[in-house]
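Chemist: Okay, structure incoming, though there's no sequence with it:
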């Protein structure tokens, strides 16, 4: 009788130990599953954000429609860079854009100045001094002349351009070397996306009866 009771007690102890091990395995598996779920969720969110930013970076950008200039007989002193967003581009804030121009010897960087924002959607003389303040536009700032903006997104404080908008970036290049036969290159670099590329050579001679010339 005592032997039988002893054997029964031994089996009970073994069962409790197995149960403890089983519960420990379940707890470990639950913790591991929780870590994996959290990690996969984080990675999914990160991948989604990265994909969105990559698509925005690749699809967005600016295109240069043309570059027009006005000379003073010896130098291109007023330059208007006509731009619009690329097809499928996200909205672009020009207040965060940078214009860079180089003649091979010097390189100038221009930032937006809201003082020189002008609405020309109803027409006007682009190169008139009173239009966009060419005389007071400094050698480190650029202005924006709005040519087409159906939704009114390109305001002075927030010059944002989107689908269908056309604007001219106005630059005073009086102090910039743009004499005859000068190769000028540069970019209009938005906050994100592909830049608009500028590349032209100034005319071989400046004629008094052709003050405004197409450069690109």
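Modeler: Looks like it arrived, so ask away. Nothing here was measured: the structure is a model prediction, and the numbers come from that model.
Chemist: switch to C-alpha atoms for all contacts and neighbour counts from now on
Modeler: Will do.
Chemist: Just the helices from the protein, written as ranges.
Modeler: Secondary structure of the chain, counting by DSSP state H: helices at 2-59, 129-132.
Chemist: Just put these in a markdown table and tack on distance to residue 67.
Modeler: Formatted as a markdown table, the helices of the chain follow (distance: least, CA to CA, whole Å):
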| stretch | distance to residue 67 |
| --- | --- |
| helix 2-59 | 23 |
| helix 129-132 | 16 |
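Chemist: ok, second structure coming up, stack it against the first:
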């Protein structure tokens, strides 16, 4: 009725406990590794989502230039540039106080920040249509951006060209080419 316990049976039990301890240790290591993988995957997903949103903003946020006018101070050069701008369809809000304007010509290269008045490092804005602030909320709003070309260091002569880059708070860039007509004598303003 009772089986005899031999020395081999005791060794088999000890081997089973050792194997069980090793198995439990492997399960714990696998659980820790799985936790690290899950945390890393969550971090990568969050980073990828943020990068995707930033990229989408840079592509979809655009400033549209409706009109561009240059003013002649009587010397024959265009000394002031006025751009009427709006936000393009599908863009998020564009805060012109956080935007920059880059002025590039043959004689000058300057990055302008928002300012109450124009100087060598500032551009001014004036709300034409809308709620009166410097944030373009919808496509019906219009804001005038003024750049003083003399303060930037390059009043534009007849036939001269310049490139204006409008960069909004998300980094989206709108490039506008300014071409001064070959003859502007007698005109106080010209389309550029």
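Modeler: Arrived safely, thanks for sending. As the structure is a computational prediction, the values presented were derived from the model and not from experiment.
Chemist: Which one of the helices of the first structure lies nearest to residue 107 of the first structure?
Modeler: Closest of those to residue 107 of the first structure is helix 129-132, at 23.5 Å (criterion: CA to CA).
Chemist: Quick check: which helices or strands does the closest one pack against?
Modeler: Helix 129-132 of the first structure is packed against strand 107-119, with contacts defined by 3 or more CA pairs under 8 Å, 6 or more residues apart in numbering; DSSP states H and E.
Chemist: out of the helices of the first structure, deepest packed?
Modeler: Comparing the helices of the first structure by mean neighbour count (mean count of other CA atoms under 10 Å), helix 129-132 ranks first with a mean of 16.
Chemist: just so I know, which of the helices of the first structure lies nearest residue 72 of the first structure?
Modeler: helix 129-132 (13.0 Å).
Chemist: okay, that closest one sits on what stretch of the second structure?
Modeler: For helix 129-132 of the first structure, there is no aligned range in the second structure, judged by TM-score structural alignment.
Chemist: Of the helices of the first structure, give the one that comes closest to residue 215 of the first structure.
Modeler: Evaluated with CA to CA, those place helix 129-132 nearest to residue 215 of the first structure, the distance being 19.8 Å.
Chemist: How about the contacts made by the residue lying closest to residue 117 of the second structure once chain neighbours are set aside?
Modeler: The shortest distance from residue 117 of the second structure to any non-neighbouring residue, by CA to CA, 6 or more residues apart in numbering, is to residue 124 (5.2 Å). Going by CA atoms under 8 Å, 6 or more residues apart in numbering, residue 124 of the second structure touches 114, 115, 116, 117, 118, 145, 146, 147.
Chemist: and the last one, how many residues sit next to it?
Modeler: Applying other CA atoms under 10 Å, we find 27 residues neighbouring residue 147 of the second structure.
Chemist: That one is in contact with residue 121, isn't it?
Modeler: No: using CA atoms under 8 Å, residue 147 of the second structure makes no contact with residue 121, being 9.6 Å away.
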